[in-house]
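Peer 1: Quick one: sequence plus predicted model below, questions after.
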Amino acid sequence: MERAARVAAQRQAREEQLRQNRLRQAQQDHARRLSEWQRRRDELAALHALAENLRGEETNVTDFRWGRHRAGERVLLVASVSLVEARTRQGVIFTEQTERGEMAVTDRRVLFDGAGKRREWAYDKWLSHEHQEGTGQTMMMVSNRQKSSGVAYSAAEAARVRLVIDLAVASSRGRRAEVVERTRRALSDHDRTRPAAPAGVG
C-alpha cells in the first residue's frame, strides 16, 4: 500500500510539474504575442492620430527650401528620400534611384530637392500614385510629365510617408475623411485580434 501510494504521489507530482511547465510556456507565449500586438496597436493608433490631427505648418520664403514658395502653403511632412525615375532599356521599363535629397509634402504638392535635381508633383495636375509594396517607394503620375517618377524612403518612415501623401492628395479633393476612416477602421480591426490569455493567466 505504501509503495502504491508513493508511486501515485510521484506520478501526481510529475503531472503537476508538467502542468506548471505547460502553463509557464503558455504564459511566455501569450506575453510575446501580446507585446507584438501592442506594438502594432501603438503604430496604428499613432497613424490614426496623425490622420485626424495633421494640419501642417505655414512657412515663409526664407524657410521654404524645396522650390518656389507659395503664399499660405503649409508643410505637412519633411523626409530624407531618394528620387526615383522611370527608365527604359531595350523596351523594358524599370525604376532607378537617381539622387538623394529631401522631400516636402505640402497641402498643395509633393516636392523633391536634391543636389542637382528638383521635382514637383502638384495636386492640381495629379493623375495617380502607387505605394509599391516591398520596395519602400511611391510612384506619382502628373499630367505635366510623360513618365511617372517618385521617391524612395526608409522602411521605418514608410507608413508615415505613405499616409501623409494619401492625406494630402485626398484633402485636395475634399476626401480627407475617407483616409481618416481607413485608419480608424484599421485600428478597430486590430483591436479585435487582441490575443486571449490562456487558462490560468490573469
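Peer 2: Looks like it came in fine.
Peer 1: Only C-alpha atoms from now on, for both contacts and neighbour counts.
Peer 2: Fine.
Peer 1: Residue 45: helix or strand, and which one exactly?
Peer 2: Residue 45 is part of helix 2-53 when elements are defined by DSSP states H and E.
Peer 1: Pull the distance from the next helix or strand after that helix to the chain's centre.
Peer 2: Using DSSP H and E, the helix or strand that follows helix 2-53 towards the C-terminus is strand 57-58. Relative to its parent chain, strand 57-58 has a centroid offset of 23 Å by Cα atoms, centre = their mean, to the nearest Å.
Peer 1: Specify the next element, helix or strand, located C-terminal of strand 57-58.
Peer 2: Following the chain from strand 57-58 toward its C-terminal end, the next helix or strand by DSSP H and E is strand 74-89.
Peer 1: mind listing what's buried in that next one?
Peer 2: Along strand 74-89, these residues count as buried under the neighbour rule (16 or more other Cα atoms under 10 Å): 74, 75, 76, 77, 79, 80, 81, 82, 83, 84, 85.
Peer 1: same deal with stretch 156-174?
Peer 2: So for stretch 156-174, counting by 16+ other Cα under 10 Å, buried means 158, 160-171.
Peer 1: Residue 58 touches residue 75, doesn't it?
Peer 2: Yes - assessed by Cα atoms under 8 Å, residue 58 is found in contact with residue 75 at 6.3 Å.
Peer 1: what would the buried residues of strand 74-89 look like in CSV with distance to residue 102?
Peer 2: Shown next, in CSV, are the buried residues of strand 74-89 (distance: Cα to Cα, whole Å):
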residue, distance to residue 102
74, 16
75, 13
76, 13
77, 10
79, 6
80, 5
81, 6
82, 8
83, 9
84, 12
85, 15
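Peer 1: circling back: mind picking the one among the buried residues of stretch 156-174 that's closest to residue 181?
Peer 2: residue 167 (11.2 Å; Cα to Cα).
Peer 1: give me every residue that touches the closest one.
Peer 2: Contacts for residue 167 (Cα atoms under 8 Å, 6 or more residues apart in numbering) come out as 51, 176, 179.
Peer 1: could you give the angle of the one helix or strand it maps to to helix 2-53?
Peer 2: Element membership of residue 167 [criterion: DSSP H and E] is helix 155-172. Between helix 155-172 and helix 2-53, the angle comes out at 40 degrees (axes from the mean of the first three to the mean of the last three Cα atoms, to 10 degrees).
Peer 1: Just the residues contacting stretch 114-128, thanks.
Peer 2: Stretch 114-128 is contacted by residues 66-67, 99-102, 108-113, 140-144, 169, 172 when judged by Cα under 8 Å, 6+ apart.
Peer 1: Check it against this one:
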Amino acid sequence: MSVELNLRAVHAAHVEVIRTRWGAGSIISILLCFLMFVFLSTYSGLWFVLPVPFLVFAWRWFTARKESSLASVDAVPADPVAHAELLDHVRAASRKLGIAMPAVYVSRQPVLNAFATTDRQGGAVCLFQVTIDTLPDDELAAVVAHEVGHLKNRDSTYMVFFDAVRWSLTALIAVVGVIIVFSVAVLAMFGRSTRDTRAAIGISAWFAAVLTALGAGAAYVLVTAGQRSREFMADRLAAQIHPDPLALGRALRRMESGTRRWHVGELPASVAALCIVQPFVPGFLSSIVSSHPSLEHRIRRLERLVGAERAAASNAAAIAREWVQVRASLAAQVAYVLSARPTEIAEPVAFTPMRTEQIWATFPAKVVKPRTRQGRLSFVVADEGVAVLTTKRVVFSGPDGRTEWRWDKVYDHSWQSGVHGGDTVLIQVINRQKPSGLQFEMQYAERARLALELALVDSRGRREDLVAALDARLREHEQTRR
C-alpha cells in the first residue's frame, strides 16, 4: 500500500512540475525564439533554425526536477530520531527566514557537502551523512541556514533557467556555425573546385568552431557569474540569522579541505552546481568559470559583513547615547523657558537697573572682538568680567569699563562653538560694522545661550515662539529616534 501511495505521489509531483515549468518555460522560450526569428529572418533568411533553441531550452527546463537531483545521490528522508538535531536546525532557519519548512533528506554517499533544490511542490535540503558527522553543531546550523537561504531566494529555479538559456544559446550558435560551413561546402561543390574554394571551406570551418567555442564560453561565464552572486546572497542570509556569523566561514574551510579526502568530483554535474562547496579551478580562473566563489573570497565577505554589522551596532549605540543627551537638553530648555523669570544678580557686580528693567541672569564672561588677518577672521579677547542679562539689554562690566548691547538695537545674534577654548555668543548691533560678542566658559555656555535667547524674545514679546521652536525640535528628535 505504501509503495502504491509513493508511486502516486511521485506521479502527481511530476505532473505538477510539468504544469509549472510549462507556464514559465513556454513563455520564455516563445519570447526568446521570437527575437531570434526576427533577427534571423530579417538579416540572413535562416528562419528554419528557429526550433533549435526552443527545443533545447524546453528540454533543459522540463527535465530538471527535484526528485532527479535527490535520486542521483541516493538521498532518503531524514529519520526523525537519528537526525533530530538536523531537523531542528532546518526548522529554526525556516522560521527565521519566514518560509515553510522544507523536506529534509540525507545521503549516505561519502561526500562532505550539502545542497538545496526546489520545485512547485516545495523545497528540499539534502545533507550528506559525512557532513552531519564531521561538522560541529554550530557549523552544521550555519550550513543549514545557507541552504535554507537558497530556498528563500528560489536559487535552484534561477539556476535551471540560466542553464537552459546557456544550452539554447550554445545550440543556436553551433547550428549557425554548421550552416555556414555547409553553405560554403555546397557552393564549392557546385562551383569550380579550386584552391581558393578549398581554403574558403577550411576558413569557414575554423570560423564556425571558434564562433561556437566563444559563444558557449561567453554563455557559460555569464551563467556562472549569476550562480556566484546567488551563493553570496545565501551566505549573507546565513550570517544574518545565525548567532555566530563566522561559523559559516569555518564550515566552508572545513568542507573545502574535505573535498580532497572525499569524492566530491564524482557527483553529477547538476548536483555539484547546487552544492555549498565545489572543487574550484586553481588560479584566477576560479573567479571566472567556477559556479561558486572562491573560499577566501566568501570568507572575506563574511568578515566584512560582520565588521559592518559591529560598526553599525556601535554607531547605533553612540547615536542612542547622543539622542538621550540631546533629548534631556531640549527637555531642560523647555522647562527653563516655561518657568524662568527675572531674578536677582548671582555674582557681585556694580550694576543699577533702569526703570522697569529686570535682571535675568549674570555670568562670568569675556568681551571678544573680531580681527581679520590675511583674509581670515579670528577673535581677540578685549576684556574680562561679568555679563548681566536683563529684560532690556546685556551689560558687560570689566576692568576696562562697560560695554552694552540694547535689545532694540540688536538685529541678529549667533552662537559659535570652540572660540578660544570655549563657546561664544556673537551679538551684532545695527550701528556697528563688525560683530562683537561675549565668550562664556563651558560650564555657563549652554545656560547663557538660552538666557540670552529668552531675554531677547521676551523683549519683543515672542516667548511663545521660542517655546514652539523648542517643542518642534523635541518632536523631531523623538521621530528620528523611532
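Peer 2: Structure received. It should be emphasised that the depicted structure is a prediction, and the values quoted were computed from it without experimental measurement.
Peer 1: Any idea what the TM-score is?
Peer 2: The TM-score (TM-score structural alignment, normalised by the length of structure 1) is 0.73; 190 aligned residues with a Cα RMSD of 3.5 Å.
Peer 1: what's the neighbour count on the residue mapped onto residue 328 of structure 2 from structure 1?
Peer 2: Under the alignment defined by TM-score structural alignment, residue 328 of structure 2 corresponds to residue 42 in structure 1. Residue 42 of structure 1 has 13 neighbours, counted by other Cα atoms under 10 Å.
Peer 1: Next up, the contacts around residue 118 of structure 2.
Peer 2: Contact partners of residue 118 of structure 2, counting by Cα under 8 Å, 6+ apart, are 66, 124, 151, 154, 156, 157.
Peer 1: hmm, 6 Å instead?
Peer 2: Each residue near residue 118 of structure 2 by Cα atoms under 6 Å, 6 or more residues apart in numbering is listed here: 66, 124.
Peer 1: Now which residue in structure 1 aligns to it?
Peer 2: Checking TM-score structural alignment: residue 118 of structure 2 goes with nothing.
Peer 1: Just the element for residue 118 of structure 2, please.
Peer 2: When secondary structure is defined by DSSP H and E, residue 118 of structure 2 falls within strand 114-119.
Peer 1: Please tell me how far that strand is from the chain's geometric centre.
Peer 2: That offset, for strand 114-119 of structure 2, works out to 25 Å (Cα atoms, centre = their mean).
Peer 1: can you check stretch 118-131 of structure 1 too?
Peer 2: The offset between the C-alpha centroid of stretch 118-131 of structure 1 and the centroid of the whole chain comes to 20 Å, using Cα atoms, centre = their mean.
Peer 1: same question, stretch 475-482 of structure 2
Peer 2: Once both centres are worked out by Cα atoms, centre = their mean, stretch 475-482 of structure 2 turns out to sit 25 Å from its chain's centre.
Peer 1: thinking again about what came up before, now the contacts of residue 167 of structure 1 as JSON lines including distance to residue 117 of structure 1 and neighbour count?
Peer 2: Listed next are those as JSON lines, based on distance: Cα to Cα, whole Å; neighbours: other Cα atoms under 10 Å:
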{"residue": "51", "distance to residue 117 of structure 1": "30", "neighbour count": "23"}
{"residue": "176", "distance to residue 117 of structure 1": "31", "neighbour count": "17"}
{"residue": "179", "distance to residue 117 of structure 1": "31", "neighbour count": "20"}
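Peer 1: got those residues as JSON lines, with distance to residue 129 of structure 1 columns?
Peer 2: Converted to JSON lines, the contacts of residue 167 of structure 1 look like this (distance: Cα to Cα, whole Å):
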{"residue": "51", "distance to residue 129 of structure 1": "18"}
{"residue": "176", "distance to residue 129 of structure 1": "16"}
{"residue": "179", "distance to residue 129 of structure 1": "15"}
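Peer 1: Out of these, which comes closest to residue 8 of structure 1?
Peer 2: Nearest to residue 8 of structure 1 among these is residue 51, at 63.2 Å by Cα to Cα.
Peer 1: Quickly note the distance from that closest one to residue 80 of structure 1.
Peer 2: In this structure, residue 51 of structure 1 and residue 80 of structure 1 are separated by 21 Å, where distance is defined by Cα to Cα, to the nearest Å.
Peer 1: again, but for residue 103 of structure 1
Peer 2: Taking Cα to Cα as the criterion, residue 103 of structure 1 is separated from residue 80 of structure 1 by 6 Å.
Peer 1: Trace residue 104 of structure 2 over to structure 1, please.
Peer 2: With TM-score structural alignment as the criterion, residue 104 of structure 2 pairs with nothing.
Peer 1: swap that for residue 51 of structure 2, sorry
Peer 2: Applying TM-score structural alignment, one finds that residue 51 of structure 2 falls in a gap with respect to structure 1.
Peer 1: Any figure for the gap between residue 51 of structure 2 and residue 397 of structure 2?
Peer 2: Using Cα to Cα, we find residue 51 of structure 2 at a distance of 98 Å from residue 397 of structure 2.
Peer 1: hey, where'd the helices end up in the stretch 101-250 of structure 2?
Peer 2: For the stretch 101-250 of structure 2, the helices identified by DSSP state H, counting those that start in this stretch occupy 129-134, 137-153, 155-190, 195-241, 247-258, in order along the chain.
Peer 1: Pick the most buried one from those.
Peer 2: Relative to the other members of these, helix 137-153 carries the highest mean neighbour count by mean count of other Cα atoms under 10 Å, namely a mean of 25.
Peer 1: Who are the packing partners of it?
Peer 2: Using 3 or more Cα pairs under 6 Å, 6 or more residues apart in numbering; DSSP states H and E as the contact criterion, the elements in contact with helix 137-153 of structure 2 are helix 195-241, helix 247-258.
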